[in-house]
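Colleague: no sequence for this one, just the structure:
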């Protein structure tokens, strides 16, 4: 970051000099403080806020004590004031204020906005931010723990105004929530990545039987515990890798383009992730159902099926194996030629271009383009699984891209 003019004098403090403010000592903020105690024991959380006010201690707040208080009572600032501060008054090293937003007047190396507030900082007081940028404390880093993203044009404009001053003029690095606070999503994804084996699927004959299901779960508790540990270990590793990679890419983007703002860079990274992930998807994952019909069926039956299923293509089967396809064009052509009484074998396309279930999106696009077709069945060992078509690709990727640009 020091290659950018606004960060030329950036200094990273030693752990014992590292001071942090947390706006919103709730589910995210309390655990952020708890994690800091484990990861950087010498760091000091000097200020926290919640619905009832804020606590401040330049030498560091008793985070372990506040964390336990939060687990029991959810709201900590006023409760801590009543239990610990009020009896000692001004002699107590920690201070309490009922104005929770004034926490953002304090100075620290890092601010963690973890309250469910979109505009924790704002340029215009009319927008009712927690604090206006002309009054904010001095910080070097903002690590967002709350979801501040909004597609609303007015909110995006307000965010841009804020970043132009806070990031570009004041030299405060802003890291967006969805780049650094994605642990929940990462751990939830492990259930899909490390799937439960077949023998740990609840038997169908027990579904609806609450007592039976509870007993079955107890009987398999050791196995579920084992797979949970696997998922936890994998999630821990993946979280560390992903968040570190996100931040490296974020900083690289910002330093390569001095005109870019943090939220723009974060959106760019997010879109790249989504695009890369979608490109890894296979035909089996994105395919849609395709109507099937027996080879002995009539043209009329095929036409009726197309209308019923709203599909321009039908897979023709013989003994449950694909032998051809019939399109709405084939039926229109046969009808125009007066061939409506013949069976499908005489009008179907026999040399069918098919997609393997393992085809990537790029493979699918190449096949559609090379053979100048708009759809093809997804087939494995002669069995029809579904189909992919150009409309599917367009809807899934191009329209989604346009919505985000």
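Modeller: Happy to help now that I have it. Everything numeric in this text was worked out from a predicted model, so none of it was measured.

Colleague: make it CA atoms for all contacts and neighbour counts henceforth
Modeller: Noted.

Colleague: buried ones in the longest helix out of those in the chain, by neighbour count?
Modeller: The single longest helix within the chain, with elements called by DSSP state H, is helix 221-256. The neighbour-count check on helix 221-256 (16 or more other CA atoms under 10 Å) flags 227-228, 231-232, 234-235, 238-239, 242-243, 246-247, 250-251, 253-254 as buried.

Colleague: beyond that helix, next helix or strand please.
Modeller: Note on helix 221-256: by DSSP states H and E, the next helix or strand toward the C-terminus is helix 262-279.

Colleague: same for that following helix, what does it pack against?
Modeller: strand 173-175, helix 221-256, helix 361-370 (3 or more CA pairs under 8 Å, 6 or more residues apart in numbering; DSSP states H and E).

Colleague: still on that earlier bit, elements contacting the longest helix of the chain?
Modeller: helix 177-180, helix 183-193, helix 262-279.

Colleague: about what we covered before: closest one of the buried residues of helix 221-256 to residue 160?
Modeller: residue 254 (14.7 Å; CA to CA).

Colleague: isn't the closest one right up against residue 266?
Modeller: No - assessed by CA atoms under 8 Å, residue 254 is found out of contact with residue 266, at 9.6 Å.

Colleague: returning to what we had before: between helix 183-193 and the longest helix of the chain, find me the angle.
Modeller: Helix 221-256 and helix 183-193 meet at an angle of 130 degrees, taking axes from the mean of the first three to the mean of the last three CA atoms, to 10 degrees as the criterion.

Colleague: could the helices and strands packed on helix 262-279 be laid out in CSV, adding distance to residue 326?
Modeller: Rendered in CSV, the data for the helices and strands packed on helix 262-279 read as follows (distance: least, CA to CA, whole Å):
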stretch, distance to residue 326
strand 173-175, 54
helix 221-256, 46
helix 361-370, 17
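
Colleague: nearest to residue 78, out of these?
Modeller: Of those, nearest to residue 78 by CA to CA is strand 173-175, at 29.6 Å.

Colleague: which helices and strands does the closest one pack with?
Modeller: strand 141-143, helix 262-279.

Colleague: same thing but at 10 Å, please
Modeller: For strand 173-175, the elements it packs on are strand 110-113, strand 141-143, helix 221-256, helix 262-279, judged by 3 or more CA pairs under 10 Å, 6 or more residues apart in numbering; DSSP states H and E.

Colleague: this is the comparison structure:
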């Protein structure tokens, strides 16, 4: 990488931070000068919730605030200091993601310099820079997920459990990793290896499942559940049913009929006003749950790969799939990049197909949502194509990994 060679090892993180500060400054100018704002709507929602907290009111008095009140408290400096505080905080979380990636890659056998090169795929990625500087807290989620993974690989069970309990409280979806983490701990304690693979294959699957009731998996479950329950109980005590309804139950039955790449989109749109639509929100979890359990059972011995595959499967098959969700699995791509053997031609074919499908969807969605044109068929074709392309890309990556693992 020419950029890496020019900057050296110590220059990547300052450059990554400087790029994010530049984007934040540009975003402030765009918000004030152009009709199309740079700042994400959710950032405004959380900032308004922080203002309500400062005023002594409930953050749930702000319509569409669907998160833990801890987020509103984290953004209180937006009110007391400057409205860009949250963007700087989320940008800092981006850098933590980079550090976690570098740590995991180094532990997997890459030299520190090479690990930083692959971590820079995230640190200098325009998409990750854009998402965090627009005010999305997805980087905070990614930092905690990768922090949990890194701590588990290093054998730091306590820190891993606390980070996992906290991230599940902040964003419910990381609960999908629980079976994989438990199976990983069961296998590692059984074989006496911590943070490595099982190259000799001496650990049998049946023994791993039996060992789920051993000390390390149970201790992880106890500590992570205690962290989750402590945070959740405190929030429920402070804000009662509003917290339970908006921060927890809402996400179980959530269905979006706009800005949604999901293959379920058209079904959601047609049934949006129906009283039974919450059933679709629950039914969509069934294929997800099946694939997540199978992938955890098959891949838990290679934890980095397992977390990537499970994240990709969850996002691709989810009933809600927005642009920010890309960062959930893109932050994990650097962990697999050293092991991919796709070849230049195949890489361009897959990337080109994905970009063309995305552009088709964006064009159709812009006409439907912004221009009010009847292009629902084109948008449905775009959603189906998006789903199929993501599945093909994931399948190709897994086959490329098989050849080099």
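Modeller: Received the coordinates, thanks. Just so we're clear, the structure is a prediction, and the values are computed from it rather than from any experiment.

Colleague: mind checking the TM-score on these two?
Modeller: The TM-score (TM-score structural alignment, normalised by the length of the first structure) is 0.23; 149 aligned residues with a CA RMSD of 6.6 Å.

Colleague: okay if I get the helices and strands packed on strand 173-175 of the first structure as CSV plus distance to residue 361 of the first structure?
Modeller: Below are these laid out as CSV (distance: least, CA to CA, whole Å):
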stretch, distance to residue 361 of the first structure
strand 110-113, 39
strand 141-143, 36
helix 221-256, 24
helix 262-279, 6
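
Colleague: same for whichever strand or helix holds residue 30 of the second structure, what does it pack against?
Modeller: Here residue 30 of the second structure sits within helix 12-33, counting by DSSP H and E. Contact here means 3+ CA pairs under 10 Å, 6+ apart; on that basis helix 12-33 of the second structure packs against helix 2-7, helix 85-107, helix 112-123, helix 126-133.

Colleague: how about these in CSV, adding mean neighbour count and distance to residue 237 of the second structure?
Modeller: Output for those, formatted as CSV (neighbours: other CA atoms under 10 Å; distance: least, CA to CA, whole Å):
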stretch, mean neighbour count, distance to residue 237 of the second structure
helix 2-7, 12, 50
helix 85-107, 23, 26
helix 112-123, 22, 38
helix 126-133, 22, 31
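
Colleague: just name the most buried of the helices and strands packed on helix 221-256 of the first structure.
Modeller: helix 177-180 (a mean of 20; mean count of other CA atoms under 10 Å).

Colleague: tell me the helices and strands packed up against it.
Modeller: Looks like helix 177-180 of the first structure contacts strand 141-143, helix 221-256, helix 262-279 (3+ CA pairs under 10 Å, 6+ apart).

Colleague: could the ones you listed go into a markdown table alongside distance to residue 363 of the first structure?
Modeller: As requested, those are arranged in a markdown table below (distance: least, CA to CA, whole Å):
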| stretch | distance to residue 363 of the first structure |
| --- | --- |
| strand 141-143 | 40 |
| helix 221-256 | 28 |
| helix 262-279 | 10 |
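
Colleague: strands along the first structure, start to end?
Modeller: Along the first structure, counting by DSSP state E, strands occupy 19-23, 44-50, 53-56, 95-97, 110-113, 121-122, 131-132, 141-143, 173-175, 292-294, 313-318, 321-327, 375-380, 383-389.

Colleague: so the last one versus helix 361-370, what angle?
Modeller: Spelled out, that is strand 383-389 of the first structure. 80 degrees.

Colleague: next, the buried residues of strand 383-389 of the first structure.
Modeller: Those would be 384-389, for strand 383-389 of the first structure by 16+ other CA under 10 Å.

Colleague: that one vs strand 313-318, what angle?
Modeller: 160 degrees.

Colleague: how about the second one?
Modeller: Counting by the same axes, to 10 degrees, strand 44-50 of the first structure lies at 100 degrees to strand 313-318.

Colleague: other SSEs contacting strand 44-50 of the first structure?
Modeller: Using 3+ CA pairs under 10 Å, 6+ apart: strand 44-50 of the first structure touches strand 19-23, helix 27-39, strand 53-56, helix 63-73, helix 77-80, strand 95-97, strand 110-113.

Colleague: the fifth one now?
Modeller: With contacts taken as 3+ CA pairs under 10 Å, 6+ apart, strand 110-113 of the first structure sits against strand 19-23, helix 27-39, strand 44-50, strand 141-143, strand 173-175.

Colleague: how about those in a markdown table, adding mean neighbour count and distance to residue 277 of the first structure?
Modeller: A markdown table is the format used below for these (neighbours: other CA under 10 Å; distance: least, CA to CA, whole Å):
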| stretch | mean neighbour count | distance to residue 277 of the first structure |
| --- | --- | --- |
| strand 19-23 | 26 | 33 |
| helix 27-39 | 17 | 27 |
| strand 44-50 | 27 | 37 |
| strand 141-143 | 19 | 25 |
| strand 173-175 | 22 | 22 |
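
Colleague: for whichever strand or helix holds residue 239 of the second structure, what is the distance to the chain centroid?
Modeller: Residue 239 of the second structure is part of helix 215-243 when elements are defined by DSSP H and E. What separates the centre of helix 215-243 of the second structure from the centre of its chain is 21 Å, taken as CA atoms, centre = their mean, to the nearest Å.

Colleague: which other helices and strands contact that helix?
Modeller: Counting by 3+ CA pairs under 10 Å, 6+ apart, helix 215-243 of the second structure packs on helix 69-74, helix 157-170, helix 178-191.

Colleague: for these, which one sits closest to residue 270 of the second structure?
Modeller: helix 157-170 (31.0 Å).

Colleague: what angle sits between the closest one and helix 178-191?
Modeller: Using the same axes, to 10 degrees: helix 157-170 of the second structure against helix 178-191 is 170 degrees.

Colleague: related to what we said a few turns ago, nearest to residue 163 of the first structure, out of the helices and strands packed on helix 177-180 of the first structure?
Modeller: helix 262-279 (7.4 Å).

Colleague: ok, now which ones touch the spatially most central residue of the second structure?
Modeller: In the second structure, the centroid-proximal residue (CA atoms, centre = their mean) is residue 328; its distance is 2.5 Å. Neighbouring residues of residue 328 of the second structure by CA atoms under 10 Å, 6 or more residues apart in numbering: 138-139, 141-142, 145, 308, 311-312, 314-315.
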